[in-house]
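S.K.: missing the sequence, but the structure's below:
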């Protein structure tokens, strides 16, 4: 039987969530902007992290009323420290930077694929264009999913 924290960490966006929460706390919208998961998945992960006692919610009084931020609990901080040991958070940020660079190039690849024509009798070229179109289509279908996992 899987332990609750192990189960949580195996889910999409869980480790990323622990890496992205600022030590002073993060608001939902900030986390949503920073994480490669849907709003629905983020909401589920926050609830699960709270149930696993990894994060806590704090109330913030602002000019526009009451708001909330999510902060790592003592248990969450200890877990994040374990992620840091093998430079896990640093590697995650490298991954995130690469993902953002990829997101910036995706549209360019889609445009090239949609403009490519299969005019060459060279089957390697034809196969390459077909593969590029298929890849571009998979990018369009694979945007932030609402899988809840």
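M.R.: Received it, and whenever you're ready, just let me know what you need. All figures in this text were calculated on a predicted structure; none of them were measured in a lab.
S.K.: CA only for contacts and neighbour counts going forward, please
M.R.: OK.
S.K.: in the longest helix belonging to the chain, what's buried?
M.R.: Determined from DSSP state H, the single longest helix within the chain is helix 88-115. Using 16 or more other C-alpha atoms under 10 Å as the burial criterion, the residues of helix 88-115 that qualify are 88-89, 92, 96, 109-110, 113.
S.K.: Next one for the comparison:
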């Protein structure tokens, strides 16, 4: 098996972020946490993943400060995995992936879930990237500059 290379010290923020998230299983765990899942057994049942893989992914997400482990909210002996502010910061990423998937991986009329505004029940507007002055930006409008 190939040993994974750490990107923790990479200059690129995308690489560092991927180092913390790890893989697609981790993004599905985070997605489920946004849907209200908090316990190991619930993640395992919902995702159908092997317990050892789930345990490893949760350990990594906790170590990177994306989740924290707390006593169960119902007072039982269980633990719960709760998103931290850092973890909640991934919400836009999850919504962006979701909207991208809806746009490119479903045929017209094909069944899928829809994310809606809880208060009004309306579908979310597509995410947009805007400049500081409010202009809509695309890939051709952006470039990387080093920060010292």
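M.R.: Looks like it came in fine. Because the structure is predicted, anything quoted here is derived from the model rather than measured.
S.K.: Give me the TM-score for these two chains.
M.R.: TM-score of the superposed chains, computed with TM-score structural alignment, normalised by the length of structure 2, equals 0.51; 94 aligned residues with a C-alpha RMSD of 3.2 Å.
S.K.: all helices for structure 2, in order.
M.R.: Going by DSSP H, structure 2 shows helices at 13-21, 24-34, 40-47, 51-63, 85-88, 91-104.
S.K.: most tightly surrounded among those helices?
M.R.: For the helices of structure 2, the largest average neighbour count (mean count of other C-alpha atoms under 10 Å) is found in helix 24-34, namely a mean of 18.
S.K.: what does that one contact?
M.R.: 21, 43, 47, 57-58, 61, 82-83, 87, 91, 94 (C-alpha atoms under 8 Å, 6 or more residues apart in numbering).
S.K.: picking that back up, what packs against the longest helix of structure 1?
M.R.: Helix 88-115 of structure 1 sits against helix 14-20, helix 74-84, helix 123-141, with contacts defined as 3 or more C-alpha pairs under 8 Å, 6 or more residues apart in numbering; DSSP states H and E.
S.K.: Of those, which is nearest residue 53 of structure 1?
M.R.: helix 74-84 (6.8 Å; C-alpha to C-alpha).
S.K.: Residues in contact with the closest one: which ones?
M.R.: Counting contacts by C-alpha under 8 Å, 6+ apart, the residues touching helix 74-84 of structure 1 from outside are 18-19, 53-55, 89-90.
S.K.: can you rerun that using 7 Å?
M.R.: Outside helix 74-84 of structure 1, the residues that touch it by C-alpha atoms under 7 Å, 6 or more residues apart in numbering are 18-19, 53-55, 89.
S.K.: export these to a markdown table and tack on distance to residue 104 of structure 1?
M.R.: Putting the contacts of helix 74-84 of structure 1 into a markdown table (distance: C-alpha to C-alpha, whole Å) gives the following:
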| residue | distance to residue 104 of structure 1 |
| --- | --- |
| 18 | 25 |
| 19 | 22 |
| 53 | 36 |
| 54 | 33 |
| 55 | 32 |
| 89 | 23 |
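S.K.: Residue 65 of structure 1: which of those residues is nearest?
M.R.: Using C-alpha to C-alpha, those come closest to residue 65 of structure 1 at residue 55, 22.6 Å.
S.K.: So the closest one is in contact with residue 49, correct?
M.R.: Yes. With contact defined as C-alpha atoms under 7 Å, residue 55 of structure 1 and residue 49 form a contacting pair (5.8 Å).
S.K.: Centroid-nearest residue for structure 1?
M.R.: In structure 1, the centroid-proximal residue (C-alpha atoms, centre = their mean) is residue 36; its distance is 2.3 Å.
S.K.: Residue 6 of structure 2: which of the contacts of helix 24-34 of structure 2 is nearest?
M.R.: residue 21 (11.6 Å).
S.K.: Can you tell me the residue that sits opposite the closest one in structure 1?
M.R.: In structure 1, the residue paired with residue 21 of structure 2 is residue 9, using TM-score structural alignment.
S.K.: Now for that match: which residues touch it?
M.R.: Counting by C-alpha under 7 Å, 6+ apart, residue 9 of structure 1 touches residue 15.
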